[in-house]
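J.: Take a look and give me a structure for this.
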Amino acid sequence: MANYQLMIKQLAALLTNEPDPIANLANTSALVNQTVDQVNWVGFYLSDQAQEQLTLGPFQGKVACMHIQNGHGVCGTAAQTRQTQVVADVTSFPGYISCDAAAQSELVIPLVRKNGDLYGVFDLDAPIKDRFDRQLVATLEEVARIVMKSID
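T.: As a prediction, this is how the structure comes out:
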């Protein structure tokens, strides 16, 4: 089991005083990908100005979908509802968008600015069902807060 508290401390130190959001997103996806086992995609989708669609941002993993409409798939649902989506089995999610056939479970955390605008989503896929337990979800929601603090 990964030391999630150490990852949180490393991330906070890594993002301190770095104003470039793309650099911060890139390093965040790399750190999480290195630390969390049994994931096969870790990355970000960024919201367009109209907040109607998400566009692929920095990530670690296989080639991914480039654009996702808000309200579509797990990422679009998280964007639209502004609520974390934990999907234990992607085949049971209505309207699931398959970018990688190996994905069996997914976690998507919305990234919301202080002013309430959607910045994007933090997306993780796993090659096993029911990968994202309560502890891991809470840890990754903390990762998302640290990322948004560095951006906002």
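
J.: okay, CA-based contacts and neighbour counts for the rest of this
T.: Noted.

J.: what's the distance between the residue lying farthest from the centre of the chain and residue 147?
T.: Relative to the mean C-alpha coordinate of the chain, counting by CA atoms, centre = their mean, the farthest residue is residue 17 (22.0 Å). Taking CA to CA, to the nearest Å as the criterion, residue 17 is separated from residue 147 by 12 Å.

J.: And this one, please, so the two structures can be compared:
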Amino acid sequence: MFEETVSANLPKPAFYAELEHQARALLAGESNRVANAANFAALLYHTMPQLNWAGFYFLVDGELVVGPFQGKPARVRIAIGRGVCGTAAATRQTQLVPDVHAFADHIACDSASQSEIVIPLLTRAGELLGVLDLDSPVLARFDDEDRQGLEAVAKVLVESIDR
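T.: The predicted structure is shown next:
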């Protein structure tokens, strides 16, 4: 059994360094995308405070299809360019949304969500695999330190499946 030991009381850079270490240990030796994404989503959901959804959408036949996640049921398919996830996929840039109600094309899955961050998952060759999506019931839950930390942690997942 894997036990998370990351303290949410650490300063953010230390928290994300420890989270990256935990993710590497959790995914070590496994390359299956579904298995690794499932464990990764659970690690984030149970380690990061103030989340109500943590999971993945993977690129399948030109659209994003929901993958492993923790939280309430989600939209199954998202067109590239639609919503926060589709925008992150289209631009290949992290989308940091302090207030989802101010995002013109936000796709609501959980009415409790107030803020969101979506990180595109890119292979070493620059191929889009999908996105990591985190939602919070707290306005402005995510900031630039979260963006930097989550981008680094997301690379751990990509490295585990991009061999």
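
J.: returning to what we had before: what's the distance between the aligned residue in structure 2 for the residue farthest from the centre of structure 1 and residue 21 of structure 2?
T.: Under the alignment defined by TM-score structural alignment, residue 17 of structure 1 corresponds to residue 29 in structure 2. Residue 29 of structure 2 sits 14 Å away from residue 21 of structure 2, going by CA to CA.

J.: Residue 145 of structure 2 now?
T.: Going from residue 145 of structure 2 to residue 21 of structure 2 by CA to CA gives 17 Å.

J.: What about residue 157 of structure 2, how many residues nearby?
T.: Applying other CA atoms under 10 Å, we find 22 other residues in the vicinity of residue 157 of structure 2.

J.: go on, residue 132 of structure 2?
T.: One way to gauge burial is a neighbour count; for residue 132 of structure 2, by other CA under 10 Å, it gives 27.

J.: Just tell me the aligned range of the helix or strand hosting it in structure 1.
T.: Counting by DSSP states H and E, the element that carries residue 132 of structure 2 is strand 128-136. Mapped onto structure 1 using TM-score structural alignment, strand 128-136 of structure 2 spans residues 118-126.

J.: Superposed on structure 2, what's the mean shift for the matching stretch?
T.: In the superposition with structure 2, the aligned residues lie an average of 0.3 Å away from stretch 118-126 of structure 1, counting by mean CA distance after the TM-score superposition for structure 1.

J.: Now do that stretch: everything it contacts.
T.: Residues from elsewhere that reach stretch 118-126 of structure 1 (CA atoms under 8 Å, 6 or more residues apart in numbering): 38-47, 51, 54, 75, 78-79, 82, 102-113, 144.
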